[in-house]
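Trainee: The following block contains a protein sequence and its predicted model.
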Amino acid sequence: MSTPDISPTAATSPTVSTPGAHRPRPFDRVLVANRGEIAVRVIRTLKRLGVRAIAVYSDADADAPHVRLADEAVHLGPAPATESYLDPDRIVAAAVATGAEAVHPGYGFLSEHAGFARACREAGIVFVGPGDEALEIMGDKIRAKLHVAASGVPIVPGVSDPELDDAALVAAGEGVGFPLLVKPSAGGGGKGMQVARDASELAAAIGAARRVATAAFGDDTLLLERLIERPRHIEVQVLADAAGTVIHLGERECSLQRRHQKVVEEAPSPLLDAATREHIGRAACDAARSVGYLGAGTVEFLVSDVAPDEFFFIEMNTRLQVEHPVTEVVTGVDLVEQQLRIAAGESLAIAQSDVRFEGHAIEARVYAETPHRGFLPSTGAVLAWRPAAGEGVRVDAGIAEGQEITAHYDPMIAKVIAYGTDRVQAIERLDRALADTVVLGVDTNVGFLRRLIAEPDVRAGRLDTGLIDRMPEAGAGVVDPSPALVEAAARRFADDEARERLMVDAAGPTAWRTATGWRPGVVRAPEVLLAPRDHPHDVRTAAVASAADEAATEAIVRVGDDGVVWVHHDGEAAAFVRLDRRTHAQRRRDAAERGGLAAEPELRAPMPGTVTAVFAADGDTVEEGDAVVAIEAMKMEHRVVAGLDGVVRIAVAVGDLVARDQAVARIEPHAEPHAASDQE
């Protein structure tokens, strides 16, 4: 099996080859029941195989890349996923109407929905995925743990009784011992998971996890697991055909996580040796075999960093994984093609002895999010998009310039994958690829990803699921923009102002009105007052020289409809707003009138979303740090907390839609007591 070619000319394709790739196409017409980068990735394999690709889309995705790439597309409905991508009836109807023989669900949405798979089969359409038994058992974390434990696969100690209420769960959790991880039984992706280190934290964690589970999955069943400190998260890719053949394609290291969501993944794991790889691979195959698995699946384990031969089953994902490209790159196997051929009834053309691992691959997930605001989702129009290219680089993406990133869907917009002959080369190539990735118009985590893979522990392969949380800069504060970024933004503001003056003076401008910085006998460089968009109090004064320096001319600059200037230069990106001197002076006066209070009295929504909870009534007394409002968007719940003591005035209700920076409450600080006079 040869190492895959991931040249720049194929930067957004699967770019892998599979034994037996010249076999007849498995289907003639396949509908892809998903969106974004995974829909694009599946469609590319369909086209390579000569299969007609059918896309589906919501109102928000009418002109999305996956729609343009497909051979035909079907409109599903409004933007909310519950009325489009998560509606089994609409998708089955679209498949029937277009004559699709099979439906590929991608990941997320309905990919692990047993009812959807059954509906496809009842309509005479092949569901590209496992059978009902695997979906039903492995889709329920409680059942899955009990089931694989009966097959001899080790599991993490915990509580998995769906009949227990909150009080009983707290009592049972105390019996297991702290710290504990509270997990929704349904769903995946880390959504709803909470950590509890004592009984009081457990009670609060159970309430929060139930709310998220109900909203996201329609099922508030929870399970508790002993939290293994500094664990490694390692998953094994399996393939299984209808004849009962089950093989594994090695493991992926997925320990770099934030809020239980994977951020960077690689293959192979720097922790495992060949013997342990084979041991954990056999356990994964046993888990898949126990449910008569069919297709591509992933068995996830927690592995002790100090004792790699000790591993515990977490769950099985009965679908393609986000991080599947790293396995494809080091094995040369197109997993989507394997899914399609297995679904068509073909036997695996690969035996376990055929699997070879060559080189090292590492993947970084690019999210539309704002690291310095706690990694909250970012929305807006994509003003510039330039994927990285180069030797050993692959980019899986589903965005285009002009596309609107909304709060309706997951914030992951692309994946950057790098391959090297060894781990060092793979990481170096990933860093360069991230530096070359240009996304303007929405905040992204690209800068954070570069800082992450530069961490000494990451470079050395000393990984665990808490590493990101221990990074001192992880989401705390904003990286100071470089002088080149400030200069490029200032120049754009100055140029725009000059154009506006010329338009105003179209009737006949004079030097007295149009000469910027003009003084008798000298022309001063114009000065621009600007600040980072999210830190308007961090004001900078930039003098714009008469000729652009080399760095400024190399910068990529875009201006949003709101006047915000976005700049990318030398691997950095930032957004700026311009301030006039009158506005700047007013802000300083406002700060003085607050009497030196460190916090703003207004509590504002950190992201656009839906109000899911209001924790205080209007007029209640709150203390600094108290949760006031909870807002949910893009699979994430965020709590807005009081920044000071005082009386709260609530401005929203549960169910309200709020915009980024919209005021949701106000804290009226307690009046300072008057000092006693000498006469009293």
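Mentor: Cool, the structure landed. The structure presented is a predicted model; accordingly, all values stated were derived computationally and were not measured.
Trainee: switch to C-alpha atoms for all contacts and neighbour counts from now on
Mentor: Will do.
Trainee: And the strands in the stretch 51-200 of the chain, which stretches?
Mentor: 52-58, 72-77, 102-104, 126-127, 158-159, 180-184, 194-196 (DSSP state E, counting those that start in this stretch).
Trainee: Same list (those strands) but as CSV, adding mean neighbour count and distance to residue 517.
Mentor: Shown next, in CSV, are the strands of the stretch 51-200 of the chain (neighbours: other Cα atoms under 10 Å; distance: least, Cα to Cα, whole Å):
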stretch, mean neighbour count, distance to residue 517
strand 52-58, 24, 52
strand 72-77, 18, 55
strand 102-104, 25, 62
strand 126-127, 23, 68
strand 158-159, 20, 71
strand 180-184, 26, 62
strand 194-196, 22, 57
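Trainee: among these, which is nearest residue 283?
Mentor: strand 158-159 (20.1 Å; Cα to Cα).
Trainee: which residues touch the most centrally placed residue in the chain?
Mentor: The residue lying closest to the centre of the chain (Cα atoms, centre = their mean) is residue 412, at 3.8 Å. For residue 412, the contacting residues are 365-368, by Cα atoms under 8 Å, 6 or more residues apart in numbering.
Trainee: CSV please, covering the strands of the stretch 51-200 of the chain and showing distance to residue 381.
Mentor: Formatted as CSV, these follow (distance: least, Cα to Cα, whole Å):
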stretch, distance to residue 381
strand 52-58, 17
strand 72-77, 21
strand 102-104, 29
strand 126-127, 34
strand 158-159, 45
strand 180-184, 33
strand 194-196, 33
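Trainee: now for those, which one comes closest to residue 142?
Mentor: Using Cα to Cα, the nearest of these to residue 142 is strand 158-159, at 8.6 Å.
Trainee: try this one next to it:
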Amino acid sequence: MPDSLQSAEMFHTVLVANRGEIARRVIRTLRTLGIRSIAVYSDPDADAPHVREADASYRVGPAAAAESYLNGAAILEAARASGAQAIHPGYGFLSENAAFAVACAAAGIVFIGPAPRALEVMGDKIRSKAHVAGSGVPIIPGIDAGGLADEEIADAAAEVGYPLLIKPSAGGGGKGMQVVRGPEDLPEALATARRVASAAFGDDTLLLERLIERPRHIEVQVMADARGHVIHLGERECTLQRRHQKVVEEAPSPVIDERTRARLGIAACAAAASVDYLGAGTVEFLVAADRPHDFFFIEMNTRLQVEHPLTELVTGLDLVEMQLRVAAGQPLGISQNEVRMNGHAIEARVYAESPARGFLPASGPVLAWTPAPDVRTDSAVESGSVVTADYDPMIAKVIAYGRDRGAALATLDRALGQTVLLGVDTNIAFLRALLAEEAVRAGDLDTGLIDRMPPFVDPEPTGLALRAAVAATPRTEETRAAASGTLWRSGSGWRAGGGAQPRRSLFATDAGEILSAEAPADPPVGARTAVDGDGAIWVHADGVTSRLQPLTRRAAMQRQLAMNAGPAAASHPELRAPMPGTVVAVHVTGGARVRAGERIVTIEAMKMEHPIIAPHDGTASVETIVGDQVHRDQVLARVAADPAE
């Protein structure tokens, strides 16, 4: 702590070393406390909401996170230039980086988080488990496979017992995890886990532990001050996950009773105290669905969590304010006996992705954004923002509160239906389908629930949506159809022998369905529309958002003929981009003969690669090059089938 900052004083200037909704959320509390806020930004974020909402802002690099938000030197330089006394790292990026915490201390700037030792101990899954076990925190039976030969690992695995879960020690986000049901599957699983761990983290050290069947993911919020006081603020249920990424969270957990809550709290506080913890942290546990009274330590996240608003709503406490105060040397100001949990809160993460397309990431300009009333929405975007493929696809969190779980669920579902985001695909419709699942409503959760759901299908646009789309469609020569003649081009709807007829428009949905609707006599009420750069109509009506592409009658006829062709329709010659992204590889040259399933082009979006493959044997023609920025549905290549086919 700088000598100029006395223990009872609050900071006057704090730099927020993050972006998006968490940067805006921290700035909100800084403003409430009268503290000057400093934002940092990369080139694509120069006009982002968090930049405009801060008192001052500094550029820290180009789009790549490694050169901007992970550039500790640039962030420290911005802190020095702005006169910031402290840096709030948010979550992700540098929030759990021990080297950055050391650099902050060397620069005389307070890192709003725990000391480097806590970051180092809790940042390693193997080390953290061994460490907290010494403080009486229950851990899952397992072994550290570092330095062991495969034969030794097999012997140890037999002692732990199958089924087993293999996970990289240095990893996160589920990368490299392998489930092993029996000893015959162990060699291949070890090889796969090592290969993925080495590629993803540069470290192939593995941890093997007993697999908890149908697990629930329960985490406990802790807060500690520099005077040795550690309290917990109850638990959060984070079981609803897809590919090990949280989707919906709630507080309190519907399965944890008061006695188990107290035991969880004691274990979480013991884990934090074992590393002389300071500030906000989360201790994560696995709970077997059929034995909710038994829990096992997974890891400790040494930072604020995405889902921290749940705890704020049920306790009435501002966790960011508490972080700031304890970082400034002030006491917690609240004892464990004074913590109260009232009501129920549920949070849904809104991602820029297309669930009906296998959850492919989405990007593009936000044509319209209106959060729902009467709930808390922490968002990274507003109307006019651009969602890029450079960062995490989470663009908002919708958090509902109710007197009980049923009321909170109903409020969240209603709020999601009222949330308007046009121009970028989101998972909002999927979230509503998830909340409607019988098991979710009953609180009968496990981490595999989402994976067992059937493939998601976008809901049909309603009649109101179609009428609104007709009203919003620009009346161009093309959309009036291809025929010539003054009466046709007039768009009046006049027909020989029939007088004026209602004008009908044709649209294609993202699923390829062709829909038609008449022009409404009066402007539709209760719908929002916007037109994107490809001429598609985005419409929000009756709680559903749809993207409708206007069609000429000729185009509609061609599509219908292709659909009537049956299975042959699956072999359409055009290969289109499933999402906006960057072409990172072109695998064939024009005129090359290709086989069905052969990779033609690869595009990258949201740090994930997506291959575009040949639908049938034939001759390829490529219409893009490496480095191209392509938009959704853009034709990237064609594969002309042989005449015989």
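Mentor: Happy to help now that I have it. Treat the numbers as computed from the prediction; the structure is a model and nothing was measured.
Trainee: Now the TM-score, please.
Mentor: Here the TM-score for the pair of chains, by TM-score structural alignment, normalised by the length of the second structure, is 0.88; 632 aligned residues with a Cα RMSD of 3.7 Å.
Trainee: Which position in the second structure pairs with the residue nearest to the centre of the first structure?
Mentor: Aligned counterpart of residue 412 of the first structure in the second structure: residue 394 (TM-score structural alignment).
Trainee: Wait, residue 530 of the second structure touches residue 422, no?
Mentor: Yes. Contact status for residue 530 of the second structure versus residue 422: in contact at 6.8 Å, counting by Cα atoms under 8 Å.
Trainee: what do those two both touch?
Mentor: In contact with both residue 530 of the second structure and residue 422: 367-368, 538-539, using Cα under 8 Å, 6+ apart.
Trainee: what's the closest non-adjacent residue to residue 192 of the second structure?
Mentor: Nearest residue to residue 192 of the second structure, sequence neighbours excluded (Cα to Cα, 6 or more residues apart in numbering): residue 176, at 7.3 Å.
Trainee: In the first structure, point out the residues matching stretch 238-257 of the second structure.
Mentor: Counting by TM-score structural alignment, stretch 238-257 of the second structure corresponds to 254-273 in the first structure.
Trainee: Any buried residues in the matching stretch, and which?
Mentor: 254-269, 271-272 (16 or more other Cα atoms under 10 Å).
Trainee: Check stretch 281-289 of the first structure too.
Mentor: 281-289.
Trainee: State the span of the first structure onto which stretch 326-334 of the second structure is aligned.
Mentor: By TM-score structural alignment, stretch 326-334 of the second structure lines up with residues 342-350 in the first structure.
Trainee: before we move on, what about stretch 85-93 of the second structure?
Mentor: Using TM-score structural alignment, stretch 85-93 of the second structure pairs with 101-109 in the first structure.
Trainee: So what's the gap between the matching stretch and the chain middle?
Mentor: 20 Å (Cα atoms, centre = their mean, to the nearest Å).
Trainee: for it, how far is the first residue from the last?
Mentor: The first and last residues of stretch 101-109 of the first structure sit 20 Å apart, counting by Cα to Cα, to the nearest Å.
Trainee: contacting residues around it?
Mentor: Contacts of stretch 101-109 of the first structure (Cα under 8 Å, 6+ apart): 27-34, 38-39, 42, 85-86, 95, 111, 120, 124-129, 319-322.
Trainee: Write a PyMOL command that selects only the buried members of these.
Mentor: Burial among those is assessed by 16+ other Cα under 10 Å; the matching PyMOL selection reads:
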select buried, resi 27+29+30+31+32+33+34+38+39+42+85+86+95+111+120+125+126+127+128+129+319+320+321+322
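Trainee: remind me, longest strand of the first structure?
Mentor: Ranked by residue count under DSSP state E, the longest strand found in the first structure is strand 246-258.
Trainee: Show me what it is in contact with.
Mentor: Here strand 246-258 of the first structure makes contact (Cα under 8 Å, 6+ apart) with 231-240, 262-270, 277, 281-282, 284-285, 288-289, 326-327, 331, 351-352, 355, 463-469.
Trainee: what's the answer for stretch 313-329 of the second structure, then?
Mentor: 1, 5-11, 26, 29-30, 110-113, 224-226, 233, 251, 278-280, 308, 311-312, 331-332, 339-345, 401.
Trainee: The longest helix along the first structure packs against which elements?
Mentor: Taking DSSP state H as the criterion, the first structure has its longest helix at helix 483-504. Contact partners of helix 483-504 of the first structure among helices and strands, from 3 or more Cα pairs under 8 Å, 6 or more residues apart in numbering; DSSP states H and E: helix 511-514, strand 527-532, strand 540-543, helix 550-554, strand 556-559, strand 565-569, strand 572-578.
Trainee: any idea which of those is most buried?
Mentor: strand 565-569 (a mean of 25; mean count of other Cα atoms under 10 Å).
Trainee: matching residues in the second structure for that strand?
Mentor: Using TM-score structural alignment, strand 565-569 of the first structure pairs with 537-541 in the second structure.
Trainee: Report the mean deviation for that stretch after fitting onto the first structure.
Mentor: Once fitted to the first structure, stretch 537-541 of the second structure is off its aligned match by 0.5 Å on average (mean Cα distance after the TM-score superposition for the first structure).
Trainee: still on that earlier bit, next, the buried residues of the match of stretch 326-334 of the second structure.
Mentor: 342-344, 347-348, 350.
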